[in-house]
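[1] Quick one: sequence plus predicted model below, questions after.
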Amino acid sequence: MNTKYDIIIVGGGAAGFFTAINIAEKNKNYKIAILERGKEVLSKVRVSGGGRCNVTHACFIPNELVKFYPRGERELKGPFHQFCSGDTIEWFANHGVPLKIEEDGRMFPESDSSQTIIDCFLLATQKLKIDILPLQSVQSLFQKDEGWKIETNSDTFLCKKAILTTGSNPKIWDMMQQLGHTIVSPVPSLFTFNIKDPRIKDLMGLSALATVKVKGTNLKASGPLLITHWGLSGPGILRLSAWGARILSEKNYQFILQVNWLNDISFEESIENLHEIKLENSKKQITTFCPFEFPKRLWESFIIAAGIHSELKWADISKKQIIALAEQLTNGCFQVNDKSTFKEEFVTAGGIDLKEINFKTMESKLLPNLYLAGEIVNIDAITGGFNFQNAWTGGFLISEALKQ
């Protein structure tokens, strides 16, 4: 038996729900369903942002916002002029969820709970009589007349318009490829670096603001670095992994990471600084007097790595030792041997080729009446609420395109 709908959305995540709600609010008579392959909907929303849901980012200028997207920067300019971070804040406020801005620009619900976002979406779908159908794993997609036929593991659906918000689902990508779309091969983005090095051994939990580079490339990022059990993490590393997703995949995650723990101070400047510090603090012991803003234990580790005896006073340090210390502080080289990904923050670079999408409507250029939103397309961003913003914007554009 074929179940008929005006619109079927495949994928019960953030993009799917936002798209469905916005379409239903603009078209009261549409019969809409969300198909979800799992038992639960919105599971990624639940765990995002450490369970708080990083809804968007307080960057309100479209031309600035696009700079946070390693893939999609050019294509998102137009869409962000239609629906940007400020519109997201207003949308959630109108749906009973006020957002707050944190110091780093990330925005969360005031409740600090992702459940607030989930409840907001579930309540809206209930009010708008949108059918949520879990355990519906799509097996095939066919163009039928002027619409689509969708076969799942347990039912067959017919609809006028189909919307895919399935994220990085290889099975759906394969179907899209069979229907003529180009898939940019997926590689991980947003991952941490596995490093075994005596300089950071037993310093788990310490963090410092730093600039990181991948040796032999133009890849560079700045931000807080966090020392972990397995190596280095934190916003600076995650940024670097996002911008370098393809390059680092080609290197098989084996490369030299150069760390400037003094952030924007050069090797030459640091030598000058250390000479001045030596003159002004000659009687102080080098281990007890750390002149830089990072943890004392990290400072002690650099002193050892520079071959300086911990009992020495600043006055006793030779020029050679100052050069060695400056090298450790501004150009510490660490061998990266692999990556680690956190499932809840996992993002994939890759997906449907952006050239094959109409970014005014998010409709496929190849398959009429098929729309795409979220991470199914080859768009991804660094952490900070940007991937969600892409989902909201895509959903809004689709709802505008389907407005009667």
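    That came in fine, so what should we check first?
[2] C-alpha from now on. contacts and neighbour counts both.
    OK.
[3] and Lys251, how many residues sit next to it?
    For Lys251, the neighbour count with other C-alpha atoms under 10 Å is 9.
[4] mind checking how far it is from Ile237?
    Separation of Lys251 from Ile237 (C-alpha to C-alpha, to the nearest Å): 16 Å.
[5] Name the residues of the helix or strand where Lys320 lies that come out as buried.
    Per DSSP states H and E, Lys320 falls inside helix 319-330. Neighbour-count burial for helix 319-330, with 16 or more other C-alpha atoms under 10 Å as criterion, is recorded at Ile322, Ile323, Ala324, Leu325, Ala326, Glu327, Gln328, Leu329, Thr330.
[6] where exactly do the helices run in this protein?
    14-26, 43-51, 62-65, 77-82, 85-94, 114-127, 170-178, 235-243, 245-250, 267-280, 296-305, 319-330, 386-401 (DSSP state H).
[7] The ones you listed: which one's closest to Met107?
    With C-alpha to C-alpha, the closest approach to Met107 among the helices of the chain belongs to helix 85-94: 8.9 Å.
[8] Now for the nearest residue to Trp243 once chain neighbours are set aside: which residues touch it?
    Excluding its sequence neighbours, the residue lying closest to Trp243 (C-alpha to C-alpha, 6 or more residues apart in numbering) is Pro70, at 5.4 Å. Going by C-alpha atoms under 8 Å, 6 or more residues apart in numbering, Pro70 touches Ala242, Trp243, Ile379, Asp380, Ala381, Ile382.
[9] separation between Pro70 and Thr156?
    Taking C-alpha to C-alpha, one finds Pro70 at 38 Å from Thr156.
[10] what do you get for Asn27?
    Asn27 sits 24 Å away from Thr156, going by C-alpha to C-alpha.
[11] now, among the buried residues of helix 319-330, which is nearest to Leu164?
    Using C-alpha to C-alpha, the shortest approach to Leu164 within the buried residues of helix 319-330 belongs to Thr330, at 46.7 Å.
[12] Surely that closest one touches Val259?
    Yes. Between Thr330 and Val259 there is a contact at 6.5 Å, judged by C-alpha atoms under 8 Å.
[13] For Asp202, grab the count of nearby residues.
    Per other C-alpha under 10 Å, the neighbour tally for Asp202 reads 13.
[14] try Gln177
    By other C-alpha under 10 Å, 13 other residues sit near Gln177.
[15] Go ahead and confirm it touches Ile183.
    Yes. When contacts are counted by C-alpha under 8 Å, Gln177 is listed as touching Ile183 (6.5 Å).
[16] got a list of what Ile271 touches?
    Ile322, Ile323, Ala326.
[17] Same check on Val45?
    Gly13, Ala14, Gly51, Cys53, Ser114, Ile117, Ile118.
[18] what do you get for Lys39?
    By C-alpha under 8 Å, 6+ apart, the contact set of Lys39 is Pro134, Leu135.
[19] Roughly how far does it sit from Pro134?
    Separation of Lys39 from Pro134 (C-alpha to C-alpha): 5 Å.
[20] and here's the other structure:
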Amino acid sequence: MLDVVIVGGGAAGFFAAIHVAEAIPDLKITILERGKEVLTKVKVSGGGRCNVTHAEFNPKELVSNYPRGEKELLGPFHSFASGDTIGFFEKRGIALKIEEDGRMFPTSNSSQTIIDCFTSEAKRLGVKIELLSPVTAMEHTSEEGNDFWKITTSKQTFKTKKVLLATGSNPKIWNMLQMLGHSIIPPVPSLFTFNIKDERIANIPGLSTYAEVAVLDKKKTLRSYQNTAVQKSVLFSDGPLLITHWGLSGPAVLKLSAWGARILETYGYQFKISVNWVPENHPDGLMELFAKVKQVEKKTILRTKVLDIPKRLWVNLVRASGIDDSLTWPQASKSQLQQLTEQLTRSLFYVNGKSTFKEEFVTAGGVDLKEVNFKTFESKVLPDMYFAGEILNIDAITGGFNFQNAWTGGFLAAQGILNSMEE
């Protein structure tokens, strides 16, 4: 009979195992991993550098980065948050650094540092790791008056007093939980980029600029300042916008895809967006600026970039406005400058599908949060079962927040397990 079986050899699973084993060294703890390697998501995170957490130390601010789980994580983050994560790694000789955008990485710039920390700690504490062991069945049963879990893998059956599920977005585990009485929120993709084919961005991949992006409602319209019918936005985001070979990406788009995961799924990933490339400028103010430029500038509009946006983007937007390459500022008509203003402040793009954001695939959906005790991360439906990480209907925008959810859940599940053993 084992004391704890942890299903899933990822970030949350290892974090929980280390905390349980450290508190009571003689416990029998086994991690079951379905793959041939552990911590594979840690390995590829942050381009192989591992974005461990985010330098946001106020729990109220921290939870605002979670489209799903914001309310439920507030209490847990008061118990274990970014500062505690930093302390955990520093205690084990791993320094973290803060980058300009708040993301935190090991100073080694290598995810292997984090992997080596977890695997060496697990080994030191006597945690057993079973690879290539996908779970095929779970049953809560009783023998001689003792309740326990039978966890069956493709190789053998384990008997355990407590079980922690840290399996991420694993449909097979979700199906088993549903059969055992849990409610599962159907999964949909989160954190994806927008596939767009458009001449305005076709020849400038790699270019990044600060912009505002809005997803337009398919039904509602309103009037713009130029009295043309425009659609009302249902989702809005701002931040660095990256032009790629397949469309648009970067934090502005990724935030939209996370907050709009369920809406965009209902759209079948076919919708329109409006991009404001110069958010610090009002359309009326732009027209006034252009009127002044007309008075003093004799060169062509194409060659005279009068706004703080990348040169190649300016050229493309000028051409998209129907302005000829040879047209000079004095020759420009009011309607031509209005078209340019429209392209700068409200470029409409048609999104036709999505692409997963690198290897950092995140899913919205999972175990219904109403069925979890967030003081202990224990199931309210099944006895002696705990959850941590993305198996729950919790997900975040990019920046280290999904890992912070894993660390916090792993830590509090470990405390819940330990406290229940003392009762």
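    Sure, I can see it. These numbers were taken from a predicted model, which means no experiment stands behind them.
[21] after superposition, how close is the helix holding Lys320 of the first structure to the second structure?
    Helix 319-330 of the first structure, aligned to the second structure and superposed, deviates on average by 0.7 Å (mean C-alpha distance after the TM-score superposition for the first structure).
[22] what span of the second structure lines up against that helix?
    Under the alignment (TM-score structural alignment), helix 319-330 of the first structure falls on residues 334-345 in the second structure.
[23] and if you look at stretch 113-127 of the first structure?
    With TM-score structural alignment as the criterion, stretch 113-127 of the first structure aligns to 110-124.
[24] Please enumerate the strands of the stretch 101-250 of the first structure.
    Taking DSSP state E, counting those that start in this stretch as the test, the strands found in the stretch 101-250 of the first structure are 106-109, 131-133, 138-144, 147-152, 156-164, 183-189, 192-194, 207-214, 220-227, 231-233.
[25] can you list contacts of the second one?
    Identification of contacts with strand 131-133 of the first structure by C-alpha under 8 Å, 6+ apart yields Ile32, Ala33, Ile34, Leu35, Glu36, Thr125.
[26] repeat that with 7 Å
    The contact list for strand 131-133 of the first structure (C-alpha atoms under 7 Å, 6 or more residues apart in numbering) reads Ile32, Ala33, Ile34, Leu35, Glu36.
[27] Now the two most distant members of the contacts of Pro70 of the first structure.
    Trp243 and Ile379 (11.9 Å).
[28] These two: which has the busier surroundings?
    Applying other C-alpha under 10 Å to Trp243 of the first structure and Ile379 shows that Ile379 carries more neighbours, namely 26 against 23.
[29] so how far is Gly216 of the first structure from the more buried one?
    26 Å.
[30] For the counterpart of Glu73 of the first structure in the second structure, the count of nearby residues, please.
    Matched by TM-score structural alignment, Glu73 of the first structure corresponds to Glu70 in the second structure. Neighbours of Glu70 of the second structure under the rule other C-alpha under 10 Å: 17.
[31] And Lys123 of the second structure, by the same measure?
    Quick note: Lys123 of the second structure (other C-alpha under 10 Å) scores 12 neighbours.
[32] Check the spacing between it and Ala202 of the second structure real quick.
    As defined by C-alpha to C-alpha, Lys123 of the second structure lies at a distance of 51 Å from Ala202 of the second structure.
[33] can you check Glu72 of the second structure too?
    42 Å.
[34] Check Tyr66 of the second structure too.
    32 Å.
[35] more neighbours, the two?
    Between Tyr66 of the second structure and Ala202, counted using other C-alpha under 10 Å, Tyr66 has the larger neighbour count: 20 against 15.
[36] list the contacts for the more buried one?
    Contacts were defined as C-alpha under 7 Å, 6+ apart; by that measure Tyr66 of the second structure touches Asp395, Ala396, Ile397.
[37] which of those are also in contact in the first structure?
    Contacts conserved in the first structure for those, using both residues aligned by TM-score structural alignment, their matches' C-alpha atoms under 7 Å: Asp395, Ala396, Ile397.
[38] so what corresponds to the last one in the first structure?
    Matched to the first structure by TM-score structural alignment, Ile397 of the second structure sits across from Ile382.
[39] Just confirm that match contacts Arg239, I think it does.
    Yes. Contact criterion C-alpha atoms under 7 Å: Ile382 of the first structure and Arg239 qualify, at 5.6 Å.
[40] more neighbours, the two?
    Applying other C-alpha under 10 Å to Ile382 of the first structure and Arg239 shows that Arg239 carries more neighbours, namely 26 against 21.
[41] residue in the second structure matching the more buried one?
    Arg239 of the first structure maps onto Lys255 of the second structure when the alignment is built from TM-score structural alignment.
[42] Please apply the same query to Ser48 of the first structure.
    By TM-score structural alignment, Ser48 of the first structure lines up with Ser45 in the second structure.
[43] residue contacts, its match?
    By C-alpha under 7 Å, 6+ apart, the residues touching Ser45 of the second structure are Asn51, Glu360.
[44] what does Lys26 of the first structure give?
    Lys403.
[45] Which position in the second structure pairs with it?
    In the second structure, Lys26 of the first structure lands on Ala23 (TM-score structural alignment).
[46] So that match versus Val351 of the second structure, what's the distance?
    The gap separating Ala23 of the second structure from Val351 of the second structure is 51 Å, by C-alpha to C-alpha.
[47] Same check on Lys155 of the second structure?
    46 Å.
[48] These two - which one has more neighbours?
    Val351 (20 against 12).
[49] Do I have it right that that one meets Asn195?
    Yes. Val351 of the second structure is in contact with Asn195 according to C-alpha under 7 Å; the separation is 5.6 Å.
[50] what's the closest of the kept ones among the contacts of Tyr66 of the second structure to Ser208 of the second structure?
    Closest approach between those and Ser208 of the second structure, by C-alpha to C-alpha: Ile397, at 18.8 Å.
[51] Which residues does stretch 316-329 of the second structure contact?
    Residues external to stretch 316-329 of the second structure that are found in contact with it (C-alpha under 7 Å, 6+ apart): 200, 294, 297-302, 336, 339-340, 343-344.
[52] contacting residues for the aligned partner of Lys283 of the first structure in the second structure?
    Lys283 of the first structure maps onto Lys298 in the second structure, with residues paired by TM-score structural alignment. The neighbours of Lys298 of the second structure, taking C-alpha under 7 Å, 6+ apart as the test, are Thr328, Trp329, Pro330.
[53] Please apply the same query to Asn153 of the first structure.
    Gln136, Ser137, Val138, Gln139.
[54] This completes my enquiry, with thanks.
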